[in-house]
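Chemist: One predicted model, sequence on top.
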Amino acid sequence: MLSTVRQSFRQRGLVDGVRWNLWNVFRGKYKPLAEGTVQYAPFLFLDTDELKQHCRRHGECWFYGDAKRYTFDAPDHALPEVRALDGEYVIPQPFVGVAEDARLVGPYPFALLDGKISLDATVTATVTALNLFYTLRDTVEDGPRATLGGGRREFDRAVLLYNCWNSGYYHWVTETLTRLEGVEAYSERTGETPTLVVGPDFGGFQRETLELLGYGPEDWVEWDCAVADVDELVIPSVRRQINRGAISPVAVDWLRERMRPAVRERVDPDQFSERVYISRNDATRRSVSNEDELFAELEARGFERYCLAEMPTAETIALMMQAEIVVGPHGAGLTDILYADDAAVIELCRGEKHSRAYYTLSSQVGLRHRSIPGEIDGADMRADVDAVVEAVETELDQDQLKAA
């Protein structure tokens, strides 16, 4: 802990080091804070059931598709916290709510319906709490006028696709792109396409992924005001019934079916190695401090190293589409395993702290997943090279047996 704090000051300086450490303290508290706020101040929020009721009274609410059952079966080598997820889950039938006379408010906008904040419109209670935190942070840093003094605009019909986590690839894919299934169901039913309200400075992987799904600049508007009045706010349901942070297998299937053919039209997946090592040596944390030592062993076994931040999004998706084994440190670079087929994923973790997100994501698309703890090295990790090599060879042996 102290070594991580010291390293953050060395790398970032005094002011940014203080901010980074305060943020890490907050990160450990915002989920219970968000849940507690919703529980003890229900008069401020509309939960999913209340949203449906509101839309039936002030707009419409309708369902599409079917409810699904999904069984999660963790591998024998998984940690107890992952095995605790074992069981059958019911993924409810998805819905689209249309709320009339809604209002979007704030630099990280909330959707206000009759004076209450819709949690579904900003994904979850956790993201809602983060929107508020970032608003307060920016108000302190930049002043109330700069943060809250934006203009006002109007929309005939819109869907809110902007929140404070949109700059993270995992969150953009799992919490934003998957909701477009509901947007497209709305368009099929009504013949109308709502304006996609996206964040300011919109670009990079956000623009690329929307374009792969068939959207263009004429379909979105960057949020550049403090208040917007919306005649009809379209609110697709959030499908995250497993492990809260995991998207549902139904949403994964929809995204795979839409994205994979679009990527194949632009990129030939066969140009990439089937044995993939994802590097985070461009990141400020959770990089592998002994990466050269680790990659020397992997390279001898046919692996190639890829820095995903340097690649177009279509290429990172194509890379995963044809991968047979993926090794990489925990981070958003593993998100695109959702496009892989029958692959093995070896996730390198910092210390004994394991994320369940990529276990569940791997399971949802039929991948094999192993998590290898590494030694904490400040904000980074030192990989257990022997353990990684052993896991890799186990998976390669399995592939040879299947091919025989």
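Modeler: Okay, I see it.

Chemist: can we go C-alpha only for contacts and neighbour counts from here?
Modeler: Fine.

Chemist: any idea how far C164 is from A246?
Modeler: 18 Å (C-alpha to C-alpha, to the nearest Å).

Chemist: same question, D229
Modeler: 20 Å.

Chemist: R350 - that's part of a strand, no?
Modeler: Yes: looking at R350 with DSSP: H, G, I helix; E, B strand; the rest coil, it is inside a strand.

Chemist: mind listing what's buried in the helix or strand containing Q39?
Modeler: Using DSSP states H and E, Q39 maps to helix 30-40. If you call a residue buried by 16 or more other C-alpha atoms under 10 Å, then helix 30-40 has these buried ones: Y30, K31, A34, T37, V38.

Chemist: ok, second structure coming up, stack it against the first:
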Amino acid sequence: MKILAVNQFLKITLQIKRYTLKFLRRYQQVKFALRFFRENEILQISSKFHSSHSIHKYSKAEIIRIEPLSQEEDKLNITKQWNYLYGEYTVEQPYYYIASNVRSFPNSFLVRAQDDSYMVWEQLGGRNAVIDEHLTELLPQKLRLLGKDQPTIEVNFGVFLNTRNPNNYFHWLFDGINRLEALDEISINTKNIKYITTFSFTRWQKSILKAFGIKENQCVELNGNVGSFKELLVLSPRRNHFRYSLDNCNWLREKVRSAHKNSEPFLKSPRYSSRFIIGRKLNEGRCILNQDEVLEKLRSYGFQMYYLDELDFLEQYELFNNAEIIISPHGAGLANILFCTKAHVIEIFSDRVLPFYFLLSKTLGLSYSCIQGNIDELSAFNKRPNIYVEINLLLDLIKNSF
């Protein structure tokens, strides 16, 4: 037991060190500015920028209403902490604007005008924000000089696809690619646009871009270099923390539906079961350790198990578009409920109970239930501890779906 405790302590220490270094790397380029300005000050000054630059609004504001779960939907009462999320909220009208002659800082969300007259902070607190000349005059010289000696990539017309967690499927859909909705409102030739990231596109990200009609030669990976933009299209975020836009979700779904329709032959019968469990491998974390036993009990109800990393993007669309009942541990793969037309989502939490997919389900008009698994002691101190599921509790939720 003593050796086990020491091993767990060392593992926690290494994890803290790793995430601390990751945090410092991500924010080292902007930490100087954070010492001087609070977020609300930046946002107040951004209103001055908006009044003097051409800000184009499109679509409309929305009112979304979220109802609490019933006792049948949340048998363990684990969502009582979500009371502040219930009721109506407003999704603000989205906008875009074009910033001329700007340069990006390496490895950050910050871009600045060539003459230092203003800066644009992409996705600050889920919003765009602008720092105008009153603040840039006060910025430390060290911040202004960041990237001065870095290699520069010249771009005539670009748009950033940055997200706070670039390798996460959920954030890529709801904080990155979904902002391209604005392109349908802009009368420009999208073939001339370059899609910019500060990282390297992964294989699955390229497959999503392809589904949206974006070719590989339109993608620019800065990878620590400075981007110099003749014109940079700045798009407002379409998700504010837990708040989703239904109009934006419908736009995303329709884009992918069209891509699937054009790439796949008409199938007389679905390739996948409409009742399924999303499997996770042991090394991914949040794995249901008794998932084989769970599947065996649920086969008589028509359930199959699928691993999403074995399906490409459009296959995942097809799987979820045909779904009737979805059982899944909490994870980015549940972002695919976006593609459901009508389904009951059963989410299984491990240690943390997060409302991302509850709110997405309710925004989309889907049924939602949740339970919390029993955490495996051997992985209890991991970031994503594995779990055991009480099968009878799961069966009760399934029977309520019929």
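Modeler: Structure received. Since the structure is predicted, the reported quantities are computational estimates derived from the model, not experimental observations.

Chemist: how about CSV for the buried residues of helix 30-40 of the first structure, with distance to V267 of the first structure added?
Modeler: As requested, the buried residues of helix 30-40 of the first structure are arranged in CSV below (distance: C-alpha to C-alpha, whole Å):
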residue, distance to V267 of the first structure
Y30, 40
K31, 39
A34, 42
T37, 46
V38, 45
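
Chemist: which one of those sits closest to T394 of the first structure?
Modeler: Taking C-alpha to C-alpha as the measure, T394 of the first structure lies nearest K31 of these, at 37.2 Å.

Chemist: Alignment lookup: the closest one to the second structure.
Modeler: Residue correspondence to the second structure (TM-score structural alignment): K31 of the first structure is left unmatched.

Chemist: show me the contacts for K31 of the first structure.
Modeler: Residues near K31 of the first structure by C-alpha atoms under 8 Å, 6 or more residues apart in numbering: T126.

Chemist: Tell me how far it lies from A125 of the first structure.
Modeler: Counting by C-alpha to C-alpha - K31 of the first structure and A125 of the first structure are separated by 8 Å.

Chemist: do E265 of the first structure as well
Modeler: With C-alpha to C-alpha as the criterion, E265 of the first structure and A125 of the first structure are 38 Å apart.

Chemist: for the first structure, what spans make up the helices?
Modeler: All helices of the first structure, identified by DSSP state H, fall at 2-27, 30-40, 48-57, 80-83, 125-142, 144-148, 169-175, 180-190, 205-212, 249-264, 291-299, 313-321, 357-364, 385-403.

Chemist: Just name the most buried of those helices.
Modeler: Comparing the helices of the first structure by mean neighbour count (mean count of other C-alpha atoms under 10 Å), helix 313-321 ranks first with a mean of 24.

Chemist: isn't I327 of the second structure right next to I277, touching?
Modeler: Yes: at 4.7 Å, I327 of the second structure counts as touching I277 under the criterion of C-alpha atoms under 8 Å.

Chemist: quick one: common contacting residues for those two?
Modeler: Counting by C-alpha under 8 Å, 6+ apart, nothing touches both I327 of the second structure and I277.

Chemist: Just give the nearest non-adjacent residue to F199 of the second structure, would you?
Modeler: Of all residues beyond its chain neighbours, the one nearest F199 of the second structure is N223 (5.0 Å), with distances taken as C-alpha to C-alpha, 6 or more residues apart in numbering.

Chemist: Aligned against the first structure, show me the partner of the one you found.
Modeler: Aligned partner of N223 of the second structure by TM-score structural alignment: D224.

Chemist: residue contacts, its match?
Modeler: Contacts of D224 of the first structure (C-alpha under 8 Å, 6+ apart): P107, G150, G151, G199, P200.

Chemist: Okay, and which of those map to strands?
Modeler: Secondary structure defined by DSSP state E assigns G151 of the contacts of D224 of the first structure to strands.

Chemist: Tell me which of the contacts of D224 of the first structure persist in the second structure.
Modeler: Counting by both residues aligned by TM-score structural alignment, their matches' C-alpha atoms under 8 Å, the second structure reproduces these contacts from the contacts of D224 of the first structure: P107, G199, P200.

Chemist: My read is that the second one contacts W223, right?
Modeler: Yes: under the contact definition of C-alpha under 8 Å, G199 of the first structure touches W223, with a separation of 5.2 Å.

Chemist: Isn't N166 of the first structure up against T174?
Modeler: No: with contact defined as C-alpha under 8 Å, N166 of the first structure does not reach T174; the gap is 10.1 Å.

Chemist: Tell me the spacing between Q271 of the first structure and L308 of the first structure.
Modeler: Plainly put, Q271 of the first structure is 15 Å away from L308 of the first structure if you go by C-alpha to C-alpha.

Chemist: of the two, who's got more company?
Modeler: Comparing Q271 of the first structure with L308 by other C-alpha atoms under 10 Å, the one with more neighbours is L308, at 19 against 11.

Chemist: That one contacts T316, correct?
Modeler: Yes: taking contacts as C-alpha under 8 Å, L308 of the first structure lies within contact range of T316: 6.3 Å.

Chemist: In contact with the closest residue in space to R164 of the second structure that isn't next to it in sequence, which residues?
Modeler: Closest residue to R164 of the second structure apart from its sequence neighbours, by C-alpha to C-alpha, 6+ apart: H171 at 7.5 Å. Neighbouring residues of H171 of the second structure by C-alpha under 8 Å, 6+ apart: T163, R164, N165.
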